[in-house]
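Asks: missing the sequence, but the structure's below:
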């Protein structure tokens, strides 16, 4: 006999039902699933993606150019055009053959810091302490190398990008990326994503300091549109022969374009007021070189980039060492971006073959970028993924349109020069908004773990603290890391200057060596990449359709025979059996019930624990339930299957 609802429970249930049925509450992923946005809406979302991508592209080249000697500065417009062209092709490959997630490709800070380390070693420059980057001064001693020409400098950096591409492709083809990623639980992902977001505070503060008014205006407008006006729907006028003109409520346009509207509006106002002696015309000293190179009148309207147009990359020992560090750190950043995007789409964690293919796609993009003479490779863009999470525009169609736009804009250096006139305060505001979402996404992974556990408190605090401490220490004392071999010094210096690599590697080591229960480690949740699963698990069967979104296109699968997929390296890039990639890529260990006092080893043994969803389903199906179990639940047993169906489908309980 069911117990009646209390007044408080009835009120809570009615509020939750009203919230679920309300048309003004946005779903977590607005454009996921088979329904795609219309083409006009896709073009607007693609424009928003393009502005965020170009903003980060300008930030990368700005911070790189300011660390070059004055005689080594090259035309910024052509560099931007070549890199954007490579990013467009890499985005197409990533969405079509890589992870197949809607990920825009762009440079990352993991390419920037090693490139600055290499340039400062080859061409020593003297900068003030207020410089914009976290690159150490390697040439404080008299035995530094002499300054080289600008062509040699750019060829060395392109050579490092080429080596990083080979490292990325090697990690993908060998399956190392997927193997490591599927052993990264929430206790590894949470601090890593949080530090990825926190590591951008210094360039964000520098760019915002160019004009705090512009940066704060962008941030405040975004908060107003994306948070306070989230349920505001604009009226749309339609005309038809049957009904004539009609007015209806449209979609949440203010929320979906909460970055596009402030970005374009502030840029337009600043462009109108540019001839006037406005406050934002007082450029910072660190950006003086970039403003001088933004001469759009000297750039051609059309220039098709081709490999070797500015010379071929140089593979010196220094470039090889720096490139290896670039490839490793960029791979860590990409894995975090894959997890972030899959969580925004409410998809299960990508399987191993998706990680491997995604890293191979990024390696191909970096290879093309190096051949075109660019100073940066391609990686999954954290700002674009965070912008999609913020605006709930996570469809693949706008990303395809963005890729085509990147290729077209990459053919015109003069148009890229016009895009480079975006005020620096806008760049700083975009960094503040996007990387704050990365921090919040990392923190959200703590909900799957027992954060009150002393084990988890130590792992989180220690890894995040060391991830921010070690780069700061090396920035102040780069000479303390000296092995006697300069390439080895550059390799370790570039690795240890990346906060995400330090935090991720330390968290991975501690998570897989310090014993803890699966509940502590957060392994019993549907979004954990390394969750132990049984073959007949109901949760796995419910996620089977979602996991198929990571497979190769059907047209390509028809031309791949099963015998090919069983050989190396296709066995690590393609699923062995359609619809069973989870059982092939996840640790296939049967797990049984584990007592609360018992701790588990890092490698779970057969017969040690049982899936949480199976335990819950068995509890529901038991005919005779003890009275003490009834008292521990607020709702009657009849309401329990609906809750479990919500858990299985990955929807939060309201």
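Replies: Arrived safely. Bear in mind the structure is a predicted one, so any value in this text is a computation, not a measurement. Residues are numbered from 1 along each chain as shown.

Asks: use CA for all of it now, contacts and neighbours both
Replies: OK.

Asks: same for the host helix or strand of residue 154, what does it pack against?
Replies: Assigned by DSSP states H and E, residue 154 belongs to helix 150-173. Packing partners of helix 150-173 (3 or more CA pairs under 8 Å, 6 or more residues apart in numbering; DSSP states H and E): helix 109-122, helix 317-344, helix 352-371.

Asks: ok, structure two:
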């Protein structure tokens, strides 16, 4: 409550996101107004009634920031591992452990770089940028349709020549460092490196196109035609096909996986209305007990640690199989301990570490398909994150900036040789809904942690040794929450409309049916032109592409109002940005999207012509004066 002499807080009143608030009361008895008496009132905030404990611009205590960042990092670790292993499969290196370790270090390093850049320079929502699974599907389809992709040597015919390791790889990264490895199918290191180089050049070019979409503002134009009825089916199809890789983790031991899920669900759902007593000590107030939703903030991390310990106990007691051929072996805590021993202490990924870039037309088309899906995925994630963080929908300049940063980092990821681009991870958005911690500082710290993971090989290998069913259970919780967030985007559409129901149902069903049919035929498209047939077979086998095309076509050709389609709710005008937001609906306003540039520059008329930066109309002196006064 407010008084004439100052501000006084009372117990149960929410004045900020801290547990202890100091109140200062001014006495105006002195003529000069120089006499002040300070009162300190201590109270415990009612966290259970808050939809968010820490908002985007809030700075949690350093220990909370580090632990939350570690939790977010652990949740995403399995995703990095899965995508990295699938890229190794696509370039025919599934049996080369040394190469897979190097590829994983590069993936972790680039995920850290991209996450840091997105939160500092990009859209500035609390987002984790990791290895994009969208790029793996077309790469695997390309390998399937090209019968010579995994032959022992690249063919010399048609202008393609083998790539000698002695002349193509960096001097610091040779066959000897990877192991001059040949698997049972005679796949040499030369062939693996050749495949990586073909993807590198194609991915760099696709990343450039990706960045260009944001730099030129074409994404803002795209938002006129792409709304919830296009993006929700796209993300839904991704979820459906993510089930397969997740099952590979969960089926190792269903009991441990369900235990991981159960612990997390109990902590953040069933116990959501309770605050845990936590002992704290400060020099000014000494030792005391406060109530804080610790179990909810760290629900997933607590579940991972407890079930990791459970696996350790079961391993020590001999209750888990020691047969390496048995699927249950990966539930043991020592199943992948060799990774820790073999990984080097230090490694530093850099552009060109696999040699000069190559180019493949099929690989470029694959990457461009993935880029389209990735852009739609990211746009949907931006709006979903804004909804979870209780901030207004992102304006066009913020979306443009986010896509531009993603594209630039995808170029760098391709140059480093990761074999994939980087994209927004929806599961971490779901984790925000669980923990109620939406601070940008947490994700900046997560980016730094991932950079260290990529550099310190043995440190990252320790987390990779987490038992598979524990990772699988955490992924189920994480993606389950985010799937609910994705579906909630349909709230802004009129789902009682037969039009919208038909578009959503048809796009999902056709997106599943066509690729399922394509998988049953070795060559689903046969026109007599081998290259065209190969490319078209790859396109019709991609569920995300098929579903997206159907949804976008129907949504833009079947008559319907902007409000009915939900596009109106995603469009932010300049007037909306200048207006005061409804604080009963939003915790923070459009200021969370402002880039790190001097505020006075935003009032320059030059900003009207830069689509990825905000332009604020009005008199700069007047506006800045009002800001200082307020």
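Replies: Perfect, I can see it now. Computed from a predicted model, the values in this text were never measured in an experiment.

Asks: tm score of chain vs chain?
Replies: Scored against TM-score structural alignment, normalised by the length of the second structure, the superposed chains reach a TM-score of 0.76; 532 aligned residues with a CA RMSD of 3.5 Å.

Asks: before we move on, the earlier item: residue 614 of the first structure is nearest to which of the helices and strands packed on helix 150-173 of the first structure?
Replies: helix 317-344 (22.8 Å; CA to CA).

Asks: start and end residues in the second structure for the closest one, please.
Replies: Here helix 317-344 of the first structure aligns to the second structure at residues 361-388, judged by TM-score structural alignment.

Asks: re the thing from before, go through the helices and strands packed on helix 150-173 of the first structure and pick out the most buried.
Replies: helix 352-371 (a mean of 29; mean count of other CA atoms under 10 Å).

Asks: so it versus helix 317-344, what angle?
Replies: Using axes from the mean of the first three to the mean of the last three CA atoms, to 10 degrees, the inter-axis angle of helix 352-371 of the first structure relative to helix 317-344 is 140 degrees.

Asks: angle of helix 352-371 of the first structure against helix 150-173?
Replies: On the basis of the same axes, to 10 degrees, helix 352-371 of the first structure is oriented at 170 degrees to helix 150-173.

Asks: what about helix 352-371 of the first structure, how far off from the second structure?
Replies: Its aligned residues in the second structure lie a mean 1.6 Å from helix 352-371 of the first structure after superposition (mean CA distance after the TM-score superposition for the first structure).

Asks: try stretch 264-272 of the first structure
Replies: Looks like 3.0 Å for stretch 264-272 of the first structure (mean CA distance after the TM-score superposition for the first structure).

Asks: quick one: contacts of the helix or strand encompassing residue 238 of the first structure?
Replies: Secondary structure assignment for residue 238 of the first structure, by DSSP H and E: strand 235-240. If you take CA atoms under 8 Å, 6 or more residues apart in numbering as the criterion, strand 235-240 of the first structure is touched by 244, 245, 246, 247, 248, 249, 250.

Asks: what does stretch 540-560 of the first structure give?
Replies: By CA under 8 Å, 6+ apart, stretch 540-560 of the first structure touches 96-97, 99-101, 347-348, 350-351, 354, 533, 574-575, 579-580, 582, 648-649.

Asks: measure it end to end?
Replies: 26 Å (CA to CA, to the nearest Å).

Asks: picking up where we left off before, mean shift between the match of helix 317-344 of the first structure and the first structure?
Replies: Averaged out, stretch 361-388 of the second structure is 1.6 Å away (mean CA distance after the TM-score superposition for the first structure).

Asks: most centrally placed residue in the second structure?
Replies: With distances taken as CA atoms, centre = their mean, the residue of the second structure nearest its centroid is residue 425 (1.9 Å).
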